[in-house]
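Sequence first, then the predicted structure, then my questions.
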Amino acid sequence: MDINLIISISSIVIAVSALGATIYQAYLNRKHNRIAVTPHLHYWSKNDELNNTYSLEVINNGIGPARITKFELMLNGTIVEEKGMSKVSNTISKVFSGYELQMSSAYLDHDNCISPNQSIRIFNIIFHESSSISERKFKELLNQMRLVITYESFYNDSFKLDSDV
């Protein structure tokens, strides 16, 4: 065999190997980047029966921001069609009608983002002393509601937080 032919074949093998390694490295890099911007939303509830205070937060404990694509609230299995800030507050008022309370609430609109380690308080309810409620009764009434949040990463990977509140 001619030495020039051996050198040529060796050069081709090295070049193809380098190309394969580069393509594989690009694949791993893209996979890593996708993981590096993955959000993870979950609910966090805080119940202080002693002070008649109950709250629900959505927390992003993922690495990347969560872009909200859908915020659905259901009452007794029926989707609440209201839009905006009154969606949560009016639904809570219906669930706890007959109780005297103070409330603050939030609404996540389409394309809102929740940054990593950020939390959004969906509601905070303080029952007046004359309308105190046990944690058991609170949860029983709150089970009439269901909150479903659909969100995505900046790579458009879709996720859903679906929980009986």
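That came in fine, so what should we check first? Source: prediction; values computed, not measured.

C-alpha from now on. contacts and neighbour counts both.
Noted.

check contacts around the residue most central in space within the chain.
Centroid-nearest residue in the chain: residue 41, 3.0 Å away (criterion: C-alpha atoms, centre = their mean). By C-alpha atoms under 8 Å, 6 or more residues apart in numbering, the contact list for residue 41 reads 58-62, 66, 161.

again, but for residue 47
Going by C-alpha under 8 Å, 6+ apart, residue 47 touches 53-55, 135.

State the pair within those that is farthest apart.
55 and 135 (11.6 Å; C-alpha to C-alpha).

another one to put next to it:
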Amino acid sequence: MDNCMEIIIASAAALIALCSLFVAVWQGYVSRKHARLSVMPHLDLHIAVSEQAPFIGLSLENNGLGTARIRDIKISKLTNNEATIVVDNNSGWHDLLNAFDIKQTGVSWASISTDEAIPSGNEHHFLSIDKTSTELSDLKDKLRAMVDQMLIRVEYESLYSERKTLEWQRTKS
């Protein structure tokens, strides 16, 4: 009888240990999932053409919870629904402005390099129009026309190397 009781106690202890192991593994899984979500970036394209805005131009804005690390950026001009890559990881800004007949006076751009980080709540202005330019009205009209014919594709990742893609194209309504 003593031997049977020892077997029951040992079996119960082993069962409790297995249950504890399962709970610990599950808790680790849930904790890791939560940690990944708590640092997930979310990039949006911000287009500003109003003179009341802090700037006039295009920017990438990180509205997520974590830092976004840029992996690739391509800006294409759409002609008859065919995309022609003009800017590929910072080369081609002159060509982009020339493709839309935008004079480079009064317009500036900032490169967005691969591995560049955009912290949560920040934005990176990559194309800006000088508000004091004498050709401000013309530049804003050309910016609107350019936005209507652009396809922007940005690949970025979180701190956990989870990749996401922002693909933006103006939809005609």
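Alright, I've got the coordinates. For clarity, every value in this text was computed on a predicted model and none was experimentally measured.

sorry, back to before: per the alignment, the residue nearest to the centre of the first structure corresponds to what in the second structure?
Per TM-score structural alignment, the equivalent position to residue 41 of the first structure in the second structure is residue 43.

quick one: stretch 117-125 of the first structure aligns where in the second structure?
So stretch 117-125 of the first structure sits over residues 121-129 in the second structure, by TM-score structural alignment.

which element is the residue nearest to residue 53 of the first structure when sequence neighbours are not counted on?
Leaving aside its sequence neighbours, residue 53 of the first structure sits nearest to residue 126 (C-alpha to C-alpha, 6 or more residues apart in numbering; 4.5 Å). Using DSSP states H and E, residue 126 of the first structure sits within strand 119-127.

hmm, who's touching that strand?
Strand 119-127 of the first structure has contacts (C-alpha under 8 Å, 6+ apart) with 51-60, 88-89, 99-107, 114, 133.

Just the ones in helices from those, please.
88-89 (DSSP state H).

What remains of the contacts of strand 119-127 of the first structure if I keep only buried residues?
Neighbour-count burial (16 or more other C-alpha atoms under 10 Å) is assigned, among those, to 52-60, 88-89, 101, 105-107, 114, 133.

burial measure for the residue nearest to residue 51 of the second structure when sequence neighbours are not counted, as a count.
With sequence-adjacent residues excluded and distances taken as C-alpha to C-alpha, 6+ apart, residue 51 of the second structure is closest to residue 131, at 7.5 Å. The local packing of residue 131 of the second structure (other C-alpha atoms under 10 Å) involves 17 other residues.

so where's the longest helix in the second structure?
helix 2-37.

mind listing what's buried in that helix?
For helix 2-37 of the second structure, burial by neighbour count (16+ other C-alpha under 10 Å) applies to residue 36.

And it, how far out from the chain middle?
40 Å (C-alpha atoms, centre = their mean, to the nearest Å).

helix or strand right after it?
On the C-terminal side of helix 2-37 of the second structure, the nearest following helix or strand under DSSP H and E is strand 43-48.

so that following strand versus strand 123-129, what angle?
On the basis of axes from the mean of the first three to the mean of the last three C-alpha atoms, to 10 degrees, strand 43-48 of the second structure is oriented at 30 degrees to strand 123-129.

Average separation of strand 43-48 of the second structure from the aligned part of the first structure, please.
Its aligned residues in the first structure lie a mean 1.1 Å from strand 43-48 of the second structure after superposition (mean C-alpha distance after the TM-score superposition for the first structure).

and if you look at stretch 5-21 of the second structure?
Mean deviation for stretch 5-21 of the second structure: 0.8 Å (mean C-alpha distance after the TM-score superposition for the first structure).

okay, that stretch sits on what stretch of the first structure?
Using TM-score structural alignment, stretch 5-21 of the second structure lines up with residues 3-19 of the first structure.

Counterpart of residue 100 of the second structure over in the first structure?
Residue 100 of the second structure maps onto residue 95 in the first structure, by TM-score structural alignment.

hang on, the earlier thing: give me the distance from the match of stretch 117-125 of the first structure to the chain's centre.
Centroid separation for stretch 121-129 of the second structure versus its chain: 13 Å, with C-alpha atoms, centre = their mean.
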